[in-house]
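Novice: Provided below for reference: sequence and predicted model.
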Amino acid sequence: MKGPIISFLSILSFLSIILAETHTWYYTADWVEKNPDGSLINPDGIFPRPMIGFNDTWPLPTLRVKKGDRIQLYLTNGMNDRNTSLHFHGMFQPGSNQMDGPEMITQCPIPPGETFLYNFTVDQQVGSYWYHSHTSGQYGDGMRGVFIIEDDDFPYEYDEEVILTLNEHYHEFSDELKPKFLSRFNPTGAEPIPDNFLFNETRNNTWKVEPNKTYLLRIINTGRFVSQYLWMEDHDFTIVEIDGIYVEKNTTDLLYITVAQRYAVLITTKNETDKNYAFMNRVDIDMLDLIPDNLELNGTNHIIYNESLDKAEPYLIESIDDYFDDFWLKPLSKEKLLDDADYTITIDVQMDNLGDGVNYAFFNNVTYTMPKVPTLLTALSAGEHATNELVYGTNTNSFVLEKDEVIDIVMNNLDTGKHPFHLHGHVFQVIERHEAIDDDEDPVAYNASDHAEWPEYPMIRDTVYLQPQSYLVLRFKANNPGIWLFHCHIEWHLDQGLAIQLIEDPISMQNNETQQITDNHKQICEKVGVSVEGNAAGNSVNYLDLSGENIQHKRLPTGFTARGIVALVFSCIAGVLGLIAISIYGMQDINNVEERVARDLDVDLDEQYNEDGEISSNDIIRENSSTGNSSTQKH
């Protein structure tokens, strides 16, 4: 029987190649000031500002493909003062690691005026994805779009597909926000507060529906910071997909979606058209350090059954604490818990200040610091040294994984904030997530000998949130050779350095022809002045010599330094001398004190003396009050 089965599978594979389509797109990324009708770009309707778009248009287009299709996207950097890049969020990129997008990790950044070809095949993935710049600040300034992989064998019935994006919006540009954020004048690391929250790149949106119809709503949080809650008036969400993974149906009336997460839900409309309904979105206020009085926390959008009727009023709920916990979603594939881990990476999440006074983010006391050569190019050029974590730098938090190992990532959160973590090149099983721990209690770390029972069919996705002062255990199989970034998808935290690099089976990458960098990639590196070989320090002669590598700032010294002690001593001496001077001066008699005070207050002594020959203090105060100052003046 093996022969016929193999032949049949070969025929199916051959047919899929024949039927696959090649999508070729040419896009230039640049600032867009106006809509096609000539009006100014104004996402929240309050403050017009340019956004980064493609081909003089914003928002970016929704890209649609099918599994097996080939992508050829030519991205030209039309911005004249900055580099750029592009990441297809959630794509595995098997054999095409250089197309993953993070600059100085898998590719050289694209300099102004240059074009990079993103050329890869969509393997067996389907579902809801998105694409965005992986250059700091740019997707928050608008360089973000939806990427859908259609499935002819979608497992659930529906009538029509609809896309919904969520994000926050700033009136200031990232170039203005980032220096203020990463500043010694922001020692607590308080993230910039958004000016608004968008619903399909606008506010107060309307969704025209038809009665008795089932919609597949693809919800994608393309934001850079906050999680959002979603609920509808008298309608439910039936979850059928998360992050490109089909799940068993689960119905809820309240969703919680972190940045970078995706949900596909079924919504069945009512038979009647006698009323319109509210569709609400609300920011997770626990993630905001302060809440300005004018910040609108609840967004009211509208499900329109009948355009002749009034729109719905805001539909507020008593509590948002009972949102759906994605941990209990089961994959439709019934993929069981992977075998015990071959290698466990334990990382502690912490935020702290370094010697420059700036608040940084750390994994195991290391804040990610960009290497001088993209990590992928180091892995391809390092030969036998590619399995040595040292060549990738001491400040990149790099871990080398062997082929087909089962990997556990254990995360202990020492921070009081929530963090959505994303893994490039893989999905992972979420096998344990501890509840949040209050700020006034000590953090709870994972204990391998005392933990909750793990599910038989764990939830699978590529972005998951870590609770405050709590822990999380993720599991995946290292079956996709490449350099894969694992990072917090709050972009402010990535800017602070909250990332690690997974160097997966680097020797097989060296031996795989499709992993070798393209001529176009080499040209981009040359144009931007980055070497295509060498270790993290740019040394291609001795890969174990990291002299001159980029490193994090020195830590704040513990205790007093010599300069601090000297400053403290002199401050104390100055304080003591000041007290002595005040004491001596205060005990001295001052001649003609009345005349001096009267002169300072411009008082006529001849008129102000009383019958005893003494000046009246009440008269002095009254005289001074007429000039608007009821206290004696100090000279």
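Specialist: Perfect, thanks for sending it.
Novice: C-alpha from now on. contacts and neighbour counts both.
Specialist: Noted.
Novice: quick one, strands of the stretch 101-250 of the chain?
Specialist: Here the stretch 101-250 of the chain has its strands, by DSSP state E, counting those that start in this stretch, at 115-121, 127-132, 144-150, 160-169, 196-199, 206-208, 214-221, 228-232, 237-242, 245-252.
Novice: quick one: buried residues of the shortest one?
Specialist: Across strand 206-208, burial judged by 16 or more other C-alpha atoms under 10 Å covers Thr206.
Novice: which residues of the protein fall in helices?
Specialist: Secondary structure of the chain (DSSP state H): helices located at 2-19, 174-181, 375-381, 491-496, 506-510, 519-528, 562-587, 593-600, 605-608, 617-625.
Novice: Pull out the buried positions in the second one.
Specialist: This points to helix 174-181. By neighbour count with 16+ other C-alpha under 10 Å, helix 174-181 contains the buried residues Ser174, Leu177, Lys178, Lys180, Phe181.
Novice: hmm, who's touching that helix?
Specialist: If you take C-alpha atoms under 8 Å, 6 or more residues apart in numbering as the criterion, helix 174-181 is touched by Gly137, Gln138, Gly140, Asp141, Asn186, Gly189, Ala190, Glu191, Pro192, Trp492.
Novice: Tell me how far it lies from the chain's centre.
Specialist: Distance, stretch centre to chain centre, for helix 174-181: 15 Å (C-alpha atoms, centre = their mean, to the nearest Å).
Novice: what's the answer for the shortest one, then?
Specialist: Between the centre of helix 605-608 and the centre of its host chain there is 74 Å, according to C-alpha atoms, centre = their mean.
Novice: and that helix, what other elements does it pack with?
Specialist: Helices and strands in packing contact with helix 605-608 are not found; criterion 3 or more C-alpha pairs under 8 Å, 6 or more residues apart in numbering; DSSP states H and E.
Novice: ok, second structure coming up, stack it against the first:
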Amino acid sequence: MHLSYWHSHLLIFITLASTFFNVTLAKTRQFNFTASWITAKPDGIHEKKMIGFNGKWPPPDIHVNKGDRIELYLTNGFQDNHTVTSLHFHGMFQNSTFDDNQNLMDGPSMVTQCPIVPGQTYLYNFTTGDQIGTYWYHAHHSAQYGDGMRAALIIHDDDIQQPFQYDKEFVIGISDLYWKPYDQVTDKFLSRYNPTGAEPIPDLFLFNNTVNETLHFETNKTYLLRFINMGLFVSQYISLEDHQFTIVEVDGMYVKPNITDVLYLAAAQRMSVLVKSKETDPGKNFALMQIVDQTMLDAIPPNLPLNMTNQVAYGDDYSKPHSIIPQDFEKLATNDFYLEPYYDNHYQVFKDYDQQIVLDVRMRNLGDGIKYAFFNNISFVDPKIPILTTILTSGKLADDPRIYGENVNPFFFKKNQIIEVVLNNYDTGRHPFHLHGHNFQIVQKSNGFHIDEQFPEELQDEMTVPYNESNPLMPIPEIPMIRDTVVLEPNGHVVLRFKADNPGVWYFHCHVDWHLQQGLAAVFIEDPFALQRQNSLTDNYKDICSAANIANEGNAAGNYEDWFDLDGLPRQPDPLPEGFTLKGYIAFAISTLCGIWGLYTITKYGMFEDIPDNESLYTTLKTIIEENEISVK
């Protein structure tokens, strides 16, 4: 026989043996968490009510191994009888290949489950499968995780598979914080008294749930630093004085080593780096900087810290370092578009797509005076029952968009289709978009085209550079970067591709949580009939919904006798009356001018003056009115 025959069979044997070995070693990790309000001091001085587990804050980081099963019992222990919750394991695929009912474990309230009301317990029961690396878990109801209901989820790889070595690791969560409770901040934000939609300015920025943190280094060691942006809103830069970062993992994906001085992490993004400590005692400690992305803030209060100095300490007796801000740090930060997966032969770009979705991002006011966020002029509004319930109880109608309502932005994919998602940003803000249930390839990612000034909404189209498929700004990479959260730059675009190989209903949304509260979301409904075969509503699922007075069958409006009857379905408010648009303001200005001129004319006439020649003014006003298509009464 040929050597290649034995070689191929040896590889098969090794693969099967490795799979058996991993399955044998896989363990079930059980957690019992009761969520409640805890009085804490995030900055070490001021008290604030935070959401903790089992009477403690912060919640614990979870460390498991590849292939382990997680059984997490979450009990709603809030005592106010109205605070509901849910939990999402960010970046986990929840793939039913490994177990049935995985889609029920994804967590976003009113998408894949009902909210958990006080006194109820929901079991999140899933296997980690083949995933490894840096993830996190957080509340997925309203802006709740901003009050501290979040922590790291680390899935460790075995030494044989891991392409790098280190002596010790640190898990580092960075975040923003508001002193007022999340519901009060949300209510003030989504208000007609905030017509510009200005995002709430954080009061503090945390490093591992505190300020002025210290990481202790020993000489001649290699450290793995796992950074996670757990904030609601603001992106942050990270730098370490007189040390370099070697990026080795992004959003749970090993990447080819990339050396940089500055990291950039938007909300929900993760990045793991190796840092080589000094070979000999340097005789000092070094500044580990958090630098706020100020371009995301509409206003900067004078007492808001924008540059936070933590430290890497080689000795307890050395003085704390001064703040060190790298010059041109924005330009030094690595652009994730140019990173490559470590095992590049496994991650060739999808050359063609089967279905393309173009999503235009806009922010506009509606008739209630509140500013909302839109995909293709649709702002996401929660249905009356979870979308997953509708899919699993609708039988042959599961792929009919009419039963889901227009305000959940549903898109339907068939098995194993290659999907291309085009995002065009008709807004001057940055938006980190996250896809549940998948990683995606980044095949185009433009720069930002405007970030300094706010222009009227009617001019956004002129400022934006949308994706031009026939003339892309950059070549499509052969080995694209793969991750689960990507930043859409101001007035720019990004193009993503993924394979629809994971039946489920998957949330796609901006992870600036304020924008999600404004409605910047859609749902991808993937192979719904396979989803019906692999998933069913468990007793625990139905009990949670019943406790919340939510039906366990029906369309988006909760109707099941007539599946196309959407009477009572929550929808976005009516459009803003024309009088409050830019065109309306022009009309108001012209009307005012006409009125003033009329008063002037009457006054002059009443004083027996000659009536002035109004022909010139009339001609000018007539031209303005006709050009702007304004009706002046």
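Specialist: Received it, and whenever you're ready, just let me know what you need. Values in this document were obtained by computation on a predicted structure and should not be read as measured data.
Novice: about what we covered before: mind putting the buried residues of helix 174-181 of structure 1 into TSV with distance to Arg224 of structure 1?
Specialist: Below are those laid out as TSV (distance: C-alpha to C-alpha, whole Å):
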residue	distance to Arg224 of structure 1
Ser174	11
Leu177	13
Lys178	13
Lys180	17
Phe181	14
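Novice: Can you tell me which of those comes closest to Ile219 of structure 1?
Specialist: Nearest to Ile219 of structure 1 among the buried residues of helix 174-181 of structure 1 is Ser174, at 24.9 Å by C-alpha to C-alpha.
Novice: Please report how far that closest one lies from Tyr139 of structure 1.
Specialist: Distance from Ser174 of structure 1 to Tyr139 of structure 1, counting by C-alpha to C-alpha, to the nearest Å: 10 Å.
Novice: Ok, Lys311 of structure 1 next?
Specialist: Distance, Lys311 of structure 1 to Tyr139 of structure 1, using C-alpha to C-alpha: 32 Å.
Novice: Make a ChimeraX selection of whichever of the contacts of helix 174-181 of structure 1 turn out to be buried.
Specialist: A single ChimeraX command selects the buried members of the contacts of helix 174-181 of structure 1 (16+ other C-alpha under 10 Å):
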select :137,138,140,141,189,190,191,192,492
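Novice: nearest to Cys525 of structure 1, of the contacts of helix 174-181 of structure 1?
Specialist: Using C-alpha to C-alpha, Gln138 comes nearest to Cys525 of structure 1 of those, at 20.2 Å.
Novice: measure the closest one to Leu401 of structure 1 for me?
Specialist: Look at Gln138 of structure 1 and Leu401 of structure 1: by C-alpha to C-alpha, they are 31 Å apart.
Novice: Spell out the residue ranges of the strands in the stretch 251-400 of structure 2.
Specialist: For the stretch 251-400 of structure 2, applying DSSP E, counting those that start in this stretch gives strands covering 253-260, 262-265, 270-276, 286-292, 307-313, 355-365, 371-375.
Novice: and if you look at the stretch 401-550 of structure 1?
Specialist: For the stretch 401-550 of structure 1, the strands defined by DSSP E, counting those that start in this stretch occupy 406-413, 419-423, 428-433, 459-461, 463-466, 471-477, 482-488, 499-504.
Novice: ok and the last one relative to strand 482-488, angle-wise?
Specialist: Orientation check (axes from the mean of the first three to the mean of the last three C-alpha atoms, to 10 degrees): strand 499-504 of structure 1 against strand 482-488 gives 160 degrees.
Novice: Can you give me the stretch of structure 2 that strand 499-504 of structure 1 aligns onto?
Specialist: Residues 521-526 of structure 2 are matched to strand 499-504 of structure 1 when aligned by TM-score structural alignment.
Novice: ok now the matching stretch, how far from the chain's centre?
Specialist: Centroid displacement of stretch 521-526 of structure 2 relative to its chain, using C-alpha atoms, centre = their mean, is 14 Å.
Novice: same question, stretch 531-539 of structure 2
Specialist: 27 Å.
Novice: Identify the residue spatially nearest to the spatially most central residue of structure 1, adjacent ones excluded.
Specialist: Nearest to the mean C-alpha position of structure 1, counting by C-alpha atoms, centre = their mean, stands Ile490 at 1.9 Å. Counting by C-alpha to C-alpha, 6 or more residues apart in numbering, Ile490 of structure 1 lies nearest to Phe225, which is 4.7 Å off, once chain neighbours are set aside.
Novice: quick one: contacts for that neighbour?
Specialist: For Phe225 of structure 1, the contacting residues are Glu168, Val259, His489, Ile490, Glu491, Trp492, by C-alpha under 8 Å, 6+ apart.
Novice: Now distance to Leu75 of structure 1 too, for these, in CSV please.
Specialist: CSV is the format used below for these (distance: C-alpha to C-alpha, whole Å):
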residue, distance to Leu75 of structure 1
Glu168, 25
Val259, 25
His489, 23
Ile490, 25
Glu491, 22
Trp492, 25
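Novice: how about Ser194 of structure 1, what's its partner in structure 2?
Specialist: Actually, residue 194 of structure 1 is Pro. It isn't Ser. Checking TM-score structural alignment: Pro194 of structure 1 goes with Pro202.
Novice: got the contact list for the longest strand seen in structure 2?
Specialist: Longest strand of structure 2, by residue count under DSSP state E: strand 28-40. Under the criterion C-alpha under 8 Å, 6+ apart, residues 47-57, 64, 68-79 lie in contact with strand 28-40 of structure 2.
Novice: how many degrees apart are it and strand 121-127 in direction?
Specialist: Put simply, strand 28-40 of structure 2 runs at 130 degrees to strand 121-127, going by the same axes, to 10 degrees.
Novice: buried stuff in strand 28-40 of structure 2?
Specialist: So, applying 16+ other C-alpha under 10 Å, buried residues of strand 28-40 of structure 2: Arg29, Phe33, Thr34, Ala35, Ser36, Trp37, Ile38, Ala40.
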